[in-house]
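> The following comprises the amino acid sequence and a computationally predicted model.
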Amino acid sequence: MSYAEVNGIDLYYEIHGTGEPVILLHGGLGSGEMFTPMLSDFTARHQVILVDLQGHGRTADIDRPIDLQDMARDVAALIDHLGLVKPDVVGFSLGGGVGLRLAILAPEKIGRLVSAAAGIRRSAGFPDILEQQKQVNAASAEFMKDTPMYELYQRVAPRPGDFPRLLDKIGESMQRDYDLTEEVRGLQVPTLIVGADADMVPTSHFVEIFNLLDGGLRDGGWDRGGRPKGGHALAIIPGTTHYDLLDSPLFAPVALSFLDQAD
């Protein structure tokens, strides 16, 4: 358990196990603890680096917006700080978006990427979800006091009173438009796109991302010659939603199966 002074932030991280390194990036209003139930699956074959992103978990917020590109730069700087050589990255939701941006900004720094439950275009979200996101602000802190997210923040955050401020900044981030279509089309890092079969975006959006990565456009062939040229893959986890995807016993095996493929 330690902090790294990188990119203007004191970034909290933990290292578990030995082997080829993999960085796990949590979802919004969470922390690296989100991966605790599957940690032993990953440490059986990998050194795991759990990161608490800006304003989350044990990483205190700083005077900048919550921006996924900034968070990606934080992780890139942490990779350099730790002297890691092309670690793999697994990200969920917010962390999945950070992982995608890291692969776009610094493809030379990482090996493989698993991006779970992360869209590449704000407008892909279901209309009711986009409306709900407009309600995320400091005023909603009172209604979240019985939630696991609030309990976690109060237990581990350096400044527990910052929770309303974090909600304000997360809400502002959710309202910013984005479209990574062209960037994803040219993605150089072998990437597994993962979605729940009842996620915050239509299942077709994950298929769209896979199509941009040259996947699902032709028969794969007996010799697998029709598979995506970049080594990309797609997985839809059955019987899950955005909110319990990490609870599925399938998540870790699916992610590890992709990470452990020979290049």
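Thanks, I have it. Numbering: from 1, shown residues only.

> Going by C-alpha atoms from here, please, whenever you check contacts or count neighbours.
Fine.

> Next SSE downstream of the helix or strand hosting Leu50?
Assessed by DSSP states H and E, Leu50 sits inside strand 46-52. The element immediately downstream of strand 46-52 (helix or strand, assigned by DSSP H and E) is helix 68-82.

> Name the residues that touch the strand holding Leu50?
When contacts are defined by CA atoms under 8 Å, 6 or more residues apart in numbering, strand 46-52 is touched by residues 11-26, 31-32, 42, 58-59.

> Next step: those restricted to strands.
Using DSSP state E, the subset of those located in strands is 11-16, 20-25.

> Of all pairs in those, which one is the farthest apart?
Pairwise distances across these (CA to CA) peak at 21.5 Å, for the pair Leu11 and Glu20.

> And the contacts of strand 46-52, which of them are buried?
By neighbour count, with 16 or more other CA atoms under 10 Å, the contacts of strand 46-52 hold 11-13, 15-17, 20-26, 31-32, 42, 58-59 as buried.

> which strands and helices sit next to the helix or strand hosting Ile104?
For Ile104, the element it lies in under DSSP H and E is helix 94-105. Helices and strands touching helix 94-105, by 3 or more CA pairs under 8 Å, 6 or more residues apart in numbering; DSSP states H and E, are strand 20-25, helix 68-82, strand 88-92, strand 113-116.

> which other residues reach the first one?
Under the contact criterion CA under 8 Å, 6+ apart, strand 20-25 has outside partners 32, 35, 45-53, 84, 87-92, 94-96, 98-99.

> Report the contact partners of the residue nearest to Arg185 when sequence neighbours are not counted.
Leaving aside its sequence neighbours, Arg185 sits nearest to Leu212 (CA to CA, 6 or more residues apart in numbering; 4.9 Å). Applying CA under 8 Å, 6+ apart, we find Leu212 in contact with 181, 184-185.

> And here is the other one:
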Amino acid sequence: MSTTAQTAATVTGEYADVNGLHLYYETHGQGSPMILLHGGLGSGEMFGAILPALAAKHQVILPDLQGHGRTADIDRPLDIPTMADDIAALIDHLGLDKPDVVGFSLGGGVALHVGIRHPEKVGRVVSASANIRSDAIYPEMRAQQGQMGAAAVEFLKDTPMYELYMRVAPRPEDFPRLLDKIGAAMANDFDFTEEVRGLRVPTMVVAGDADMAPPSHYVEVFKLLDGGLRDGGWMGEGRPAGGHALAILPGVTHYNMPDSPLFAAVTLAFLDR
């Protein structure tokens, strides 16, 4: 889950009633559509530093996921596959023709599951800093995640996440509830190996070289997608058959990925190839 947020220029967004959720989204730029999904405890605003580069080439649609930003929570757990269904319903609501889906951290997991669960609705997927097994995360980070809950509110009051939520959330008093839900979600063990192995949408796995899991984990994910198993060949004939790719970004951590011009650059290179 991301612990940073950036403020983008003030934009008037819209709401879509999808999958039982009153989902907030903004639209920036023109071109082929890209749905851009934020990390946990954030909102679309966390991409403020790289949004101009992305919107210069694409119509960027920025939703706020369930319980985050300007999208109020509803009576269901925070569940990545269910949030992927929200995005699939948004695609239908907007009448988009196979948009690309790009996500970071929590949003990276959601993007991956949109590709897994709704491949007919998606062009390409970029999944950044998203782990497919709970045991891939560094043990000290798992310990910190285990402390997430309403009791952590006092420790978060001086953070950008808290400031953002208080400023934009329809019900600012729901912040402890969001922490409880995120804590419950992170406490669950998960393993999406088989789901990823069956992924048929061209997908780029992105990670920082000092991310929340070691680079070897993201190489493992790439191998599940037929990558890193042989020489690529002079004409690229040895590359993954599904058009998948891997990018490990130098000097990037889990916490500055949404700000990174490298993230924007590799995303555009993959989507626009």
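Thanks, I have it. Since the model is a prediction, treat every value here as computed from it, not as a measurement.

> Can you pull the TM-score for these?
Remark: TM-score between the superposed chains equals 0.98 [TM-score structural alignment, normalised by the length of structure 1]; 261 aligned residues with a CA RMSD of 0.7 Å.

> rewinding a little: now structure 2: which of the contacts of Leu212 of structure 1 match?
On the basis of both residues aligned by TM-score structural alignment, their matches' CA atoms under 8 Å, what survives of the contacts of Leu212 of structure 1 in structure 2 is 181, 184-185.

> most surrounded residue in these?
Within the kept ones among the contacts of Leu212 of structure 1, neighbour counts (other CA atoms under 10 Å) peak at Val184, which reaches 19 neighbours.

> corresponding residue for that residue in structure 2?
With TM-score structural alignment as the criterion, Val184 of structure 1 lines up with Val196 in structure 2.

> what residues are up against its match?
116, 221, 224-225.

> And the spatially most central residue of structure 2, how far from Asp86 of structure 2?
With distances taken as CA atoms, centre = their mean, the residue of structure 2 nearest its centroid is Gly107 (1.9 Å). As judged by CA to CA, to the nearest Å, Gly107 of structure 2 and Asp86 of structure 2 stand 12 Å apart.

> coming back round to it: map the residue nearest to Arg185 of structure 1 across to structure 2 for me.
Checking TM-score structural alignment: Leu212 of structure 1 goes with Leu224.

> Which of the three states applies to the match of Val184 of structure 1?
Assigned with DSSP: H, G, I helix; E, B strand; the rest coil, Val196 of structure 2 falls in the helix class.

> how far is stretch 188-195 of structure 1 from where the chain is centred?
11 Å (CA atoms, centre = their mean, to the nearest Å).

> Equivalent analysis for stretch 198-211 of structure 1, please.
Stretch 198-211 of structure 1 sits 16 Å away from the centroid of its parent chain (CA atoms, centre = their mean).

> cool, and stretch 32-52 of structure 2?
With CA atoms, centre = their mean, you get 9 Å for stretch 32-52 of structure 2.

> Return the residues in contact with Arg122 of structure 1.
Applying CA under 8 Å, 6+ apart, the residues near Arg122 of structure 1 are 176-179.

> again, but for Gly183 of structure 2
145-149.

> Kindly give a single PyMOL line that selects the buried subset of those.
Buried members of the contacts of Gly183 of structure 2 can be picked out in PyMOL with the line below, counting by 16+ other CA under 10 Å:
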select buried, resi 145+146+148+149
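
> In TSV, list the contacts of Gly183 of structure 2 along with distance to Leu268 of structure 2 and secondary structure.
Listed next are the contacts of Gly183 of structure 2 as TSV, based on distance: CA to CA, whole Å; DSSP: H, G, I helix; E, B strand; the rest coil:
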residue	distance to Leu268 of structure 2	secondary structure
Gln145	32	helix
Gly146	35	coil
Gln147	36	coil
Met148	34	coil
Gly149	36	coil
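
> can you list the contacts of Gly183 of structure 2 in CSV and add distance to Asp17 of structure 2?
Output for the contacts of Gly183 of structure 2, formatted as CSV (distance: CA to CA, whole Å):
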residue, distance to Asp17 of structure 2
Gln145, 31
Gly146, 33
Gln147, 33
Met148, 29
Gly149, 28
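
> Can you tell me which of the contacts of Gly183 of structure 2 is nearest Arg171 of structure 2?
The nearest member of the contacts of Gly183 of structure 2 to Arg171 of structure 2, counting by CA to CA, is Gly149 at 17.6 Å.

> For Phe163 of structure 1, see how far away the aligned residue in structure 1 for the closest one is.
By TM-score structural alignment, Gly149 of structure 2 lines up with Asn137 in structure 1. From Asn137 of structure 1 across to Phe163 of structure 1, the span is 10 Å (CA to CA).

> Equivalent analysis for Ser257 of structure 1, please.
Counting by CA to CA - Ser257 of structure 1 and Phe163 of structure 1 are separated by 37 Å.

> And these two? Which one has more around it.
A count of neighbours by other CA under 10 Å puts Phe163 above the other of Ser257 of structure 1 and Phe163, at 23 against 9.
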